[in-house]
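Chemist: Here is a sequence with its predicted model. Questions after.
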Amino acid sequence: MMVFRGISELERAVGTYLGHSDWYTVTQKQIDAFAEASGDFQWIHVDPGKAAQGPFGATVAHGFLTLSLVPLLTRQIYRVEGVKMSVNYGADKLRFPSPLPVNSKVRAGVELLSVEAGNGGYRVAARVTVEREGSNKPACVVEALSLVLP
């Protein structure tokens, strides 16, 4: 875990790779709960029997479920002390290069891209790569944007 003591320390880290989170297992229970929350009940996500006969041999997580794991995983990698709060601001360049089969283990890696003053705080951009154990292609790559309020 990298701990930055204020915005100035975070700014000095721009352009660096901050590390990896722990591995995290994505379960069918989570996939089903995400289907319930999002209304996306496509069989490839929620029907293990049919999905076993499909292109991936098992159910796969929704891409947006994979994306929703980014805050959980990145908070294991770094934090900024001495600020009021940090909130999601958006995302750029989101893609899902490979599927995420049920019971896969994932972890995130973070590269700090920029820290820019504005909007009453600082806009932080970080490239987050969600890797799947045993795969040479990531499950998700996103430029995650947050607003850090001093």
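Modeler: Perfect, thanks for sending it. Numbers count the residues shown, from 1 in each chain.
Chemist: okay, CA-based contacts and neighbour counts for the rest of this
Modeler: Noted.
Chemist: for the longest strand that the chain contains, packing partners?
Modeler: Longest strand in the chain, counting residues (DSSP state E): strand 105-118. Secondary-structure packing of strand 105-118 (3 or more CA pairs under 8 Å, 6 or more residues apart in numbering; DSSP states H and E): helix 7-12, strand 17-20, strand 24-25, helix 70-74, strand 121-132.
Chemist: Just the buried positions in the following helix or strand past the longest one, please.
Modeler: Which is strand 121-132. Per DSSP states H and E, the first helix or strand lying C-terminal to strand 121-132 is strand 140-149. Neighbour counts over strand 140-149 (16 or more other CA atoms under 10 Å) mark 140-149 as buried.
Chemist: take a look at this one as well, against the first:
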Amino acid sequence: MRVRSSNNNVKGLVCLDPLRNIYRLRWDFSDDSYEEVELKYKPSKEDIQSIIEDYYNKQTEENIINGFSYKENKVYLSRDNQLNYLLFANSTIFPINVKFGTSDNPIYYTFKSKDEMTSFVNKIANHISTCLQDGWNKKKNIDWSLYEL
């Protein structure tokens, strides 16, 4: 859950109630907010790493799937769509019609040549690579000392 805060001294792990064993774990700090989850147990270092890294992995996956556009058209990059586009790039049969946009607002696009499709797939590969690098950087820059009690 995203929490708004103007306090810059927020701790990563706080024991709320030692008798009932309730802790609050916080991460993804920005100037005015952070993510937070309440736990009904004292998390181990591995628990903390798993929760935070899972969050960044899901965020990265979301950015890959929903963060790509081509010629101002939103392109949904599910794993199936990624594989289909890669297969289309190796095709010798053109033109190829694909659907961009959303279910509510589909946009149909025609790739007229192998070169155009290959360029499109290369843009997808670049997008995925950038998203992965961003996710790795976020995980690499975590200050794990914030989670020591």
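Modeler: Sure, I can see it. On a predicted model such as this, the values are computed, not experimentally measured, just so you know.
Chemist: Let me see the TM-score of these two.
Modeler: For these two chains in superposition, a TM-score of 0.29 is obtained (TM-score structural alignment, normalised by the length of structure 2); 76 aligned residues with a CA RMSD of 5.0 Å.
Chemist: ok so, going back, tabulate the buried residues of strand 140-149 of structure 1 (CSV), appending distance to S8 of structure 1.
Modeler: CSV is the format used below for the buried residues of strand 140-149 of structure 1 (distance: CA to CA, whole Å):
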residue, distance to S8 of structure 1
C140, 29
V141, 26
V142, 24
E143, 21
A144, 20
L145, 18
S146, 16
L147, 15
V148, 12
L149, 13
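Chemist: hmm, which two among those residues are most spread apart?
Modeler: Using CA to CA, the buried residues of strand 140-149 of structure 1 span at most 27.1 Å, a distance reached by C140 and L149.
Chemist: which one of the helices and strands packed on strand 105-118 of structure 1 has the most crowded surroundings?
Modeler: Scoring these by mean neighbour count under mean count of other CA atoms under 10 Å gives strand 121-132 as the most buried, with a mean of 23.
Chemist: In contact with the spatially closest residue to L94 of structure 1 that is not a sequence neighbour, which residues are there?
Modeler: Excluding its sequence neighbours, the residue lying closest to L94 of structure 1 (CA to CA, 6 or more residues apart in numbering) is V142, at 4.4 Å. V142 of structure 1 makes contacts with 91-95, 127-129, as judged by CA atoms under 8 Å, 6 or more residues apart in numbering.
Chemist: of the residues you listed, closest to R12 of structure 1?
Modeler: So of the contacts of V142 of structure 1, ranked by how close each gets to R12 of structure 1 (CA to CA), first place is R127, at 16.5 Å.
Chemist: got the contact list for that closest one?
Modeler: R127 of structure 1 is in contact with 110-113, 141-144, counting by CA under 8 Å, 6+ apart.
Chemist: which one of those residues sits closest to K50 of structure 1?
Modeler: Nearest to K50 of structure 1 among the contacts of R127 of structure 1, counting by CA to CA, is V141 at 28.1 Å.
Chemist: you'd agree the closest one is up against A126?
Modeler: No - the pair V141 of structure 1 / A126 is not scored as a contact, 10.4 Å apart, by CA atoms under 8 Å.
Chemist: Just give the number of residues close to Q30 of structure 1.
Modeler: 14 (other CA atoms under 10 Å).
Chemist: can I assume it sits in a helix?
Modeler: Yes - the assignment for Q30 of structure 1 is a helix, going by DSSP: H, G, I helix; E, B strand; the rest coil.
Chemist: mind listing the helices for structure 2?
Modeler: 45-66, 79-89, 114-140 (DSSP state H).
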